[in-house]
Each structure stands twice: as C-alpha cells, then as structure tokens.
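Engineer: Below is the structure, and that's it, no one-letter string:
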C-alpha cells in the first residue's frame, strides 16, 4: 500500500453565513486538533431591517456580497483546497435568498449551501463535541443565532434530541425590544411567546433530563469576556475553547444587561458592536431557559457550527 504524503496537510475553508455575522475559518490538521490559519468575523447583519419580513434589504445584500468577495481573496491567498459555505436562518427564509446565492457565485465564485435547522443543530453538536466541552452527563446545548436558536440534548457519545426554532435574537429584538431599556411589559410578552414556541423543548427536557447548559459561542462569549475583564483578568477569547461560568456572576451580569441602555452596553468592554443590542434578547432567552429547566451549571464553548463542519471535513 503506498504511503500517504503527510507533508501537505489538507487546508480547508469553512464559512458560516449567519443572520448577524459571516465567519470565515481556514484551518488544517485533525478534527480535534487543528491549526487555525485564518479566522475572520464580519458584522454583515444580513437580517437587518428585514428579518421578520423574510427579505434581505439592499444595504445588507451589498454588504454580504462585498464580504464574500473578500473571503474569496483570503481563501485563495491561504491556498485552501476544500471550501464550504453554509447559510442558515436568514438566507433560508428570505424571498431573495436565492438571488443572493446566485450573485455570490457570479461575483465571488463561491457556492453557498443552505442547510435546514436539523442539519444546523447536528453541525453545532459536532462543534461542541470537538471542543471537549461534553461529558457523559446529558447536556442541553443552546446556540442563540440572530435568526434561529438551536437546542440539542446530548452527551459526548450521542445526540438524544435536537431542534431548531425560528426565535433568534434579531427576530426577538424586532418583535419585543423596541424601546431601550426593554420594558417589563415587553419581557412578559416575550416570556409568554417563548412558553408557546418552546413546548417541544420542555417535553424533550422532561424525557432526557439534562443537568448542564452549554452555550455555543455568540452571546455566551460576550458573557464570559465581560465577567473576566471586570475581574481585571486578561482574557483572550481566541485562545479559549471552553469556559465554566460562576452562576452568581452570570445571573448578576444578565440582570444588568437586561436593565441596561444602549450607551451602557456599548461602553462595556467585552461586548462586540454587533452584539450590543441583541445581547438583551439573548440574555432573556438564557435566563428563561436556566429558570424554566432549573439549570444552574452553565458553561460556554467557543466552538460552534463552523468547527462542526470543519471537523467533518478534516475527518
């Protein structure tokens, strides 16, 4: 049998085209131990102004095309041999999503795959698994995107249940967070809405009894960063795979964020600009799930969909 030449490691590019951010990850290595060559996050906000209307507005459309052209330059420059671009909720539900896909292919030479919520949840699980955050205990993984929220119940061996819900932070913000700080009446309306939308999750939680909550990247990275920076600790999210929250610290921060103004959040170190407003509805979803399911053991993984896709490609 001829020996494989491993001096040329397979270099792979994965793009996660979310409702708020487009991510590009170029890496090489093995599924659990890969070296990141390039990681770029752009606040495209493809859902801005149109998320609940099911349309990509012109300004967002243009930002998206420009970002994809830039990603193409980075991919070619890094010499990636395999490329995947995965689109989720916003493009999945936009009437002009296919126009965007066609224009990206024409102008950037990148083919976009639209995946459904089930596939999205499966990739997120693989990403969390690759980060080493799962144990043999049943965990509830939550990935709060701009367009959708994925819930997965599983452990380090298998997925027991998974579902995607179109209740992302941008959608909830558009529906409930119209004045700042968010009024109590809006919080009550949002809670009633979540009670109604998440019935399937509560049935699954009763069956599989998760004991820990794992937040996948996004707002959970901001929670961790704010907590650590306020303690005066040096914290580099890029060098962190997973993080365990002190429950009191997390609850205190969430309460503060819910009551905060835009200006206060914008001046808080650790919250990136694209999350300044959406972190309010993300905080409300987080505390809602913690209280509803009695989950006090909370951790965060910086790995998510793109690392799950990458793990599959490297494997």
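Structural biologist: Now that the structure is in, tell me what you want to look at. Here the structure is a predicted model, which is why all the values come from computation and not from measurement.
Engineer: okay, CA-based contacts and neighbour counts for the rest of this
Structural biologist: OK.
Engineer: And the helix or strand encompassing residue 213, what does it pack against?
Structural biologist: Assigned by DSSP states H and E, residue 213 belongs to strand 212-216. Under the contact definition 3 or more Cα pairs under 8 Å, 6 or more residues apart in numbering; DSSP states H and E, strand 212-216 sits against strand 139-144, strand 298-301.
Engineer: Go ahead and measure how far the last one is from the middle of the chain.
Structural biologist: With Cα atoms, centre = their mean, to the nearest Å as the basis, the distance from the averaged C-alpha position of strand 298-301 to the chain average is 13 Å.
Engineer: repeat for the first one
Structural biologist: With Cα atoms, centre = their mean as the basis, the distance from the averaged C-alpha position of strand 139-144 to the chain average is 10 Å.
Engineer: Show me what it is in contact with.
Structural biologist: 124-125, 149-155, 168-169, 210-219, 282, 304 (Cα atoms under 8 Å, 6 or more residues apart in numbering).
Engineer: what's the angle from it to strand 212-216?
Structural biologist: 30 degrees (axes from the mean of the first three to the mean of the last three Cα atoms, to 10 degrees).
Engineer: Next one for the comparison:
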C-alpha cells in the first residue's frame, strides 16, 4: 500500500441543480471521466493555448485536450478507450503482452488526436498497474516506440494530489471541506481538504479490476459471493484504510464534508441515474446520489447477469463487469463513514496534471 500523507495546511458552473433521492436540490460548491469510446468536443477561445494529458490507467486510457488560462481549464476534446492493462495482472504483477500492445496503440492514437486538436504539449501518465508491475519497463518502451512519447509512472501520493487539484479547478468555493474518492481499476485515492492543498491524501490497493480478480463470482453473482465482496471491503476499510486516517478524522467531522466521486464508476452511476446514452457533462456533474440511491444500484446491479446489466441505459456493455466492484466500493465507503450523499466530478487526475505541468512533450 502506498503510504498516505497527512498534511496541515495538499463546465464551471458556480451554481448547479443536483438530484438527491429523486428530488432536485441546489448545489453550489463544486462541479465537478468514461466510455468505449466516449468523446466531447467544445469550442474554447481561439487564442488560448492547448495542452493534452493521456492517462494510462489499470482499466482504461483517457485523453484530455484543453486550454488553460491561469487555473481555468476548458476541455476541448475528451475521449477514452478500455484496454484492460491490469487484466490478469495481480497474481504475478506482470503486465500481459497483449494489454501492453493495446495500451501503446491507444496512446499512439490519442497522441494523434491531441496533435490534430492543436495541443502544444502532450503529457502521458500511468498509475497503479504500471506502478506495481515488475515489467513496467516493457510498457514504457512500447509507448515510446508507438508514440515517441515518454511515459511517466507517477506515485500514488502524486496521483492523489493531482486528483484534488483537478477537482478543485471546477469549484466555485475552494474553501469548502471536501472528501474526494477516486475509484480506479487498481487503486482508490482518498483525499480530504478545505483549501488549495489537501490536508490528507492516501492511495490504497483497492480498485475495480483488482477486486474482481481477487473475488471471482458467477453470472449473476450469488448472495454468498456478494457478501464475500462486502466483507472484504469492510475488513480493508477497518484494518488498512481507517487506521491511516485517524489524525485527519480527529480534525474533521467527515459527515460535514462534501463527498465527491471522480473516475469511471461515479460517472457511470450518474449516467445510469439519468438514463444518459451519451456524455452530458452538465447533467453528470449536477447529479447527487444519496446513500440509499447507491445501495439501490448496488442491489440491482449485483442481482442481474452481465448481459442484462449491459442493457442498462448509461452503462456500456464493456463496463458491465467492473461496475459491480465500483458500486460496492462506493457503497461501503459511504456506509463505513456514514456519508449521506455523493456528488460527481468529471475533473480529476488529467485536469490536475495540466495545472501541475503546463509543460509536456510535443
């Protein structure tokens, strides 16, 4: 487990309408990533410089091309593709050759799209699977050969910090207390903060692909298999995650913090709640889920075979397996800390990386 850090003081719509428990309510602090292949095109000011970040995750590769003015980021083009870099990885911590090739090809394709969109710089980041892989050098080499770009394998602590800065870039009230959850394929980042720098950040070996591979199940999962996943998550929260957060929990009342989810799972939940066929940033970021909403989706998804899950509006068939682990992680985190609601941010790692660097490769 990446050691978390506790620190003492690490689009944009100033007011949105959120949905909770089927009723609309106003939400003004923070506005706030998925597909195969989802994309979004926006038109920024023609004079603004453009920069790109490619995020090589355990499950998907994602591209953001955006303009940056100060800390204001305007997306120009966003897309992602599922390459399953972490498939079959966690038993021996070796990336499979086919996953390496597919990932390198995705980076090559996205680099071309970024250049076509006018990006002056391109930054390529890799997260959990690449961090833990014994053969990560093979991935770095493949990406370099395919795209002529250097792959940065970033530590979990930096990943968490970039997620925080990315979400903060969409906040109208940067002094509001926030607890951010980024559920990825191989790890989950938890970040707590009230200003420009998070007070606590931790990266934990808890992700959708990792959880599914460690807890195989039938189709549909049995009740016992579902309970096994829940029990494992609760044990991990109690023995591995909560002890690292004792200091910050003595400072903050977690139930008073605004819980914000960023990453594929939270985006998928918002799309399913709103029956969105496509990619609607405004509606996704305006969605607020209660703990009851999340539990209802957990019960529904875990009761259906994968073919039926793949027919739910808003859930791409390719994501119908990993959504089980993702919704379970969110449900158990919310129950463990008695967090009443979940907001959604589509800003995260890639947005934070743009703010941190604003310098990359051409």
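Structural biologist: Looks like it arrived, so ask away. The model shown is predicted, which means the values in this text are computed figures rather than measured ones.
Engineer: before we move on, the earlier item: mind checking which of the helices and strands packed on strand 212-216 of the first structure is nearest residue 260 of the first structure?
Structural biologist: strand 139-144 (19.9 Å; Cα to Cα).
Engineer: Residue range in the second structure corresponding to the helix or strand immediately after the closest one in the chain, please.
Structural biologist: Toward the C-terminal end, the helix or strand that comes next after strand 139-144 of the first structure (DSSP H and E) is strand 149-154. Under TM-score structural alignment, strand 149-154 of the first structure corresponds to residues 188-193 of the second structure.
Engineer: average gap between the matching stretch and the first structure?
Structural biologist: For stretch 188-193 of the second structure, the mean deviation from the first structure after alignment is 0.7 Å (mean Cα distance after the TM-score superposition for the first structure).
Engineer: mind listing what the counterpart of residue 307 of the first structure in the second structure touches?
Structural biologist: Residue pairing (TM-score structural alignment): residue 307 of the first structure is matched to residue 351 of the second structure. Counting by Cα under 8 Å, 6+ apart, residue 351 of the second structure touches 64, 73, 162-163, 165-167, 169.
Engineer: quick one on the thing from earlier: show me the contact partners of the helix or strand just after the strand holding residue 213 of the first structure.
Structural biologist: Next along the chain after strand 212-216 of the first structure, taking DSSP H and E as the criterion, comes helix 219-230. By Cα under 8 Å, 6+ apart, the surrounding residues in contact with helix 219-230 of the first structure are 144, 234-237, 243, 245, 249-250, 253, 268-272, 275, 279, 282-283, 300-302.
Engineer: Show me just the buried residues among those.
Structural biologist: Buried by 16 or more other Cα atoms under 10 Å: 144, 237, 243, 245, 250, 253, 270-272, 275, 279, 282-283, 300-302, out of the contacts of helix 219-230 of the first structure.
Engineer: Residue 129 of the second structure touches residue 85, doesn't it?
Structural biologist: Yes. Residue 129 of the second structure lies in contact with residue 85 (Cα atoms under 8 Å); the separation is 7.1 Å.
Engineer: Do you have the helices of the stretch 1-150 of the second structure handy? List them.
Structural biologist: In the stretch 1-150 of the second structure, the segments counted as helices under DSSP state H, counting those that start in this stretch are 97-116, 128-132, 136-147.
Engineer: Return the most buried member of those.
Structural biologist: helix 128-132 (a mean of 24; mean count of other Cα atoms under 10 Å).
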